[in-house]
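**Student:** just a sequence and a predicted model for now, questions to come.
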Amino acid sequence: MAEKASGGVQSVERVFELLELITDADGEVTLSELAASTELPLPTIHRLLRTLVGMGYVRQLPNRRYALGPRLIRLGEGASKQLGAIARPQLARLVDALGETANMAVLDSDMVVYVGQVPSKHSMRMFTEVGRHAHTHATGVGKAILATLDDDVVRGIVGRAGMPTSTPMAIGDIDSLLAELDRIRERGYSIDEQEQEIGVRCFAVAVPHAPTPTAISVSGPVSRVDDAFAERAIPLLTDAARVLSQELGDAA
């Protein structure tokens, strides 16, 4: 019985290893590429892929390559909602203390997706809303997340996603972005200086040791979100990120 249980766990580990390898290969990979990236026997890889294809978690393309399947979207959406639910009390505390909108976002492929938000009581609303995707280089949460990654990984992300500039304030080249990420690493937080939306400023910090790259932020009009606001907001954001790190670790 113990041997069967152990074998079952091993099969689960192998399935997730394959899914992560497909993800790391930008979503498409051949059977031989998978075999070269893992110590699993080729027949085992083929058997597991056949099962995953049958369940809809992997697709086999006409060119015989394997790609992630549509059923994973449902799992990802469920996980995002759960992250947002865990974060909501901390986001609400930020709004109560600072009076501006608080957000949580995670890295989703080469973009950030907002998974949690508690809006400000002020009438002005930001572009952000739960479920919305945005480029990493032009958002506070995105830059906070990028600053936790190696420069080569950052180059890959923006190389695939591009660096569109929504406003004249946005960073439009990789060298400027990497220099900005060095500043973020040094000071411990990022700033969206009207880069996503003119008239809106955002401060963000990464959540350390999160199961997926994650950041939280507070955002509002530049008339209210100024240097004095930053002096109050950064310590509160940092503390909220620390608490969330613990809570996400407990939930894992």
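**Tutor:** Okay, I see it.
**Student:** alpha carbons only for contacts and neighbour counts from here, please
**Tutor:** Will do.
**Student:** list the helices and strands whichever strand or helix holds residue 156 packs on?
**Tutor:** Using DSSP states H and E, the secondary-structure element containing residue 156 is helix 151-161. The contact analysis (3 or more Cα pairs under 8 Å, 6 or more residues apart in numbering; DSSP states H and E) places helix 151-161 against helix 174-187.
**Student:** and the helix it packs on with helix 151-161, angle?
**Tutor:** With axes from the mean of the first three to the mean of the last three Cα atoms, to 10 degrees as the basis, helix 174-187 and helix 151-161 are set at 130 degrees to each other.
**Student:** now helix 174-187: buried residues?
**Tutor:** Within helix 174-187, the residues that qualify as buried by neighbour count (16 or more other Cα atoms under 10 Å) are 174, 177, 178, 180, 181, 184.
**Student:** center of the protein, which residue is that?
**Tutor:** Nearest to the centroid of the C-alpha atoms of the chain, with distances taken as Cα atoms, centre = their mean, sits residue 107, at 1.6 Å.
**Student:** ok, second structure coming up, stack it against the first:
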Amino acid sequence: MISSVQRAMRLLEAVASREQGAPAKQLAREAGLALPTAYHLLRTLVHEGYLRRDRGLFFLGEAAERLSSSGAQQKRRSTVRDTLAHWRDALGVPVYYAVYRDGEIEVMCVADTPANPAVEEWADFRETGHAHAIGQCLLAQLDDQARRDHLDRYPVKPITPYTVRDKDSLLRRLERTGRMEPVTERQEYALGTVCAAIPITAGSSAAAVALSLPSHQVDRLLPAARKLQSEVGRLLGTLAISISI
């Protein structure tokens, strides 16, 4: 154990417990350090950005706040992964979590197993949102202008014999999609695969949870989607799936 690291961590903990800041003498006392040692470590922590000093009081600095933010983000990611794994095991299907952010479709997490593998991304998911359930579900949550902007950047093109043929046909389909209804597609992105996606409402952001099945199990698609939708509604608030992950 490196004693100077231990002492610096005790000082950081003491500062973190004092939202209104604290002077060096108080921090030294709480950390159980001699005042000269505390002064030396506090100056180092300020220099490195982990603390800042204002009018003789010490506060957490930007570097410490970045660590805290990163830790919170990792916790959210872990929560999402655990949630998807729960749904994967409950339904016996691969489960996906995706968001629409900064004009792009992003598949953030996937939970699958060797027995039930995820769909292989053989064509870029970002460029083929018109063809898969995840993309269609996310686009359906956008306003008309945002949809058209996306499709201008990523034009509709058939990638299987079952893919929607043109932009107007896709826009009509999206307009008919119920606000909280599952979106399904059958072999539009990958031959031999059917998919369903459930919209997630999170303020003005668009997100979706999806599942996939082999096409010979198409009869399972809607029942599994309804069960996933029920699970999402039951667990979303407590498990805090976050658009910001």
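**Tutor:** Sure thing, it's come through. Just so it is clear, the model here is predicted, and its values are computed rather than measured.
**Student:** please pull up the equivalent of the residue nearest to the centre of structure 1 in structure 2.
**Tutor:** Per TM-score structural alignment, the equivalent position to residue 107 of structure 1 in structure 2 is residue 100.
**Student:** so who does that match touch?
**Tutor:** 106, 138, 205, 206, 207 (Cα atoms under 8 Å, 6 or more residues apart in numbering).
**Student:** now, among those residues, which is nearest to residue 70 of structure 2?
**Tutor:** Set against residue 70 of structure 2, the nearest of the contacts of residue 100 of structure 2 by Cα to Cα is residue 106 (19.6 Å).
**Student:** which SSE is the match of residue 107 of structure 1 in?
**Tutor:** Short version, using DSSP H and E: residue 100 of structure 2 is in strand 95-101.
**Student:** any buried residues in the next helix or strand after that strand, and which?
**Tutor:** Toward the C-terminus, strand 95-101 of structure 2 is succeeded by strand 104-111 as the next helix or strand (DSSP H and E). Counting neighbours by 16+ other Cα under 10 Å, one finds that the buried residues in strand 104-111 of structure 2 are 105, 106, 107, 109, 110, 111.
**Student:** touching, the fifth one and residue 97? I think so.
**Tutor:** Yes. Checked against Cα atoms under 8 Å, the pair residue 110 of structure 2 and residue 97 is within contact range at 6.4 Å.
**Student:** what sits in contact with each of those two?
**Tutor:** Between them, residue 110 of structure 2 and residue 97 share the neighbouring residues residue 84, with contact defined by Cα under 8 Å, 6+ apart.
**Student:** in structure 2, where's the longest helix?
**Tutor:** helix 62-91 (DSSP state H).
**Student:** orientation of it relative to strand 95-101 in degrees?
**Tutor:** With the same axes, to 10 degrees as the criterion, the two stretches helix 62-91 of structure 2 and strand 95-101 enclose an angle of 140 degrees.
**Student:** packing partners of helix 62-91 of structure 2?
**Tutor:** The helices and strands touching helix 62-91 of structure 2, judged by 3+ Cα pairs under 8 Å, 6+ apart, are strand 51-54, strand 95-101, strand 104-111, helix 221-239.
**Student:** contacts only, for residue 103 of structure 2.
**Tutor:** Contacts here follow Cα under 8 Å, 6+ apart; on that basis residue 103 of structure 2 touches residue 150.
**Student:** how near is it to residue 194 of structure 2?
**Tutor:** Computed as Cα to Cα, to the nearest Å, the residue 103 of structure 2 to residue 194 of structure 2 distance reads 25 Å.
**Student:** about what we covered before: among the contacts of residue 100 of structure 2, which one lies nearest to residue 230 of structure 2?
**Tutor:** Sorting those by how near they are to residue 230 of structure 2, with Cα to Cα, puts residue 207 at the top with 16.1 Å.
**Student:** quick one, what contacts the aligned residue in structure 1 for that closest one?
**Tutor:** The criterion is TM-score structural alignment: under it, residue 207 of structure 2 has residue 214 as its aligned partner in structure 1. The neighbours of residue 214 of structure 1, taking Cα under 8 Å, 6+ apart as the test, are 104, 105, 106, 107, 141, 145, 206, 207, 208.
**Student:** just give me which of the residues you listed are shared by structure 2.
**Tutor:** Checked against structure 2 using both residues aligned by TM-score structural alignment, their matches' Cα atoms under 8 Å, the contacts of residue 214 of structure 1 keep these contacts: 104, 105, 106, 107, 145, 206, 207, 208.
**Student:** make JSON lines out of the residues you listed and add distance to residue 127 of structure 1.
**Tutor:** As requested, those are exported to JSON lines (distance: Cα to Cα, whole Å):
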{"residue": "104", "distance to residue 127 of structure 1": "14"}
{"residue": "105", "distance to residue 127 of structure 1": "14"}
{"residue": "106", "distance to residue 127 of structure 1": "17"}
{"residue": "107", "distance to residue 127 of structure 1": "18"}
{"residue": "145", "distance to residue 127 of structure 1": "19"}
{"residue": "206", "distance to residue 127 of structure 1": "20"}
{"residue": "207", "distance to residue 127 of structure 1": "22"}
{"residue": "208", "distance to residue 127 of structure 1": "26"}
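**Student:** which members of these are classed as buried?
**Tutor:** Looks like those have 104, 105, 106, 107, 145, 206, 207, 208 buried, using 16+ other Cα under 10 Å.
**Student:** OK, contacts around the second one?
**Tutor:** If I follow you right, that is residue 105 of structure 1. Residues near residue 105 of structure 1 by Cα under 8 Å, 6+ apart: 112, 113, 114, 115, 116, 141, 142, 214, 215, 216.
**Student:** what of the first one?
**Tutor:** The neighbourhood of residue 104 of structure 1, defined by Cα under 8 Å, 6+ apart, consists of 84, 87, 91, 114, 115, 116, 117, 141, 214, 215, 216, 217.
**Student:** residue 149 of structure 1: which of these is nearest?
**Tutor:** Of all the contacts of residue 104 of structure 1, residue 214 has the smallest distance to residue 149 of structure 1: 11.5 Å, by Cα to Cα.
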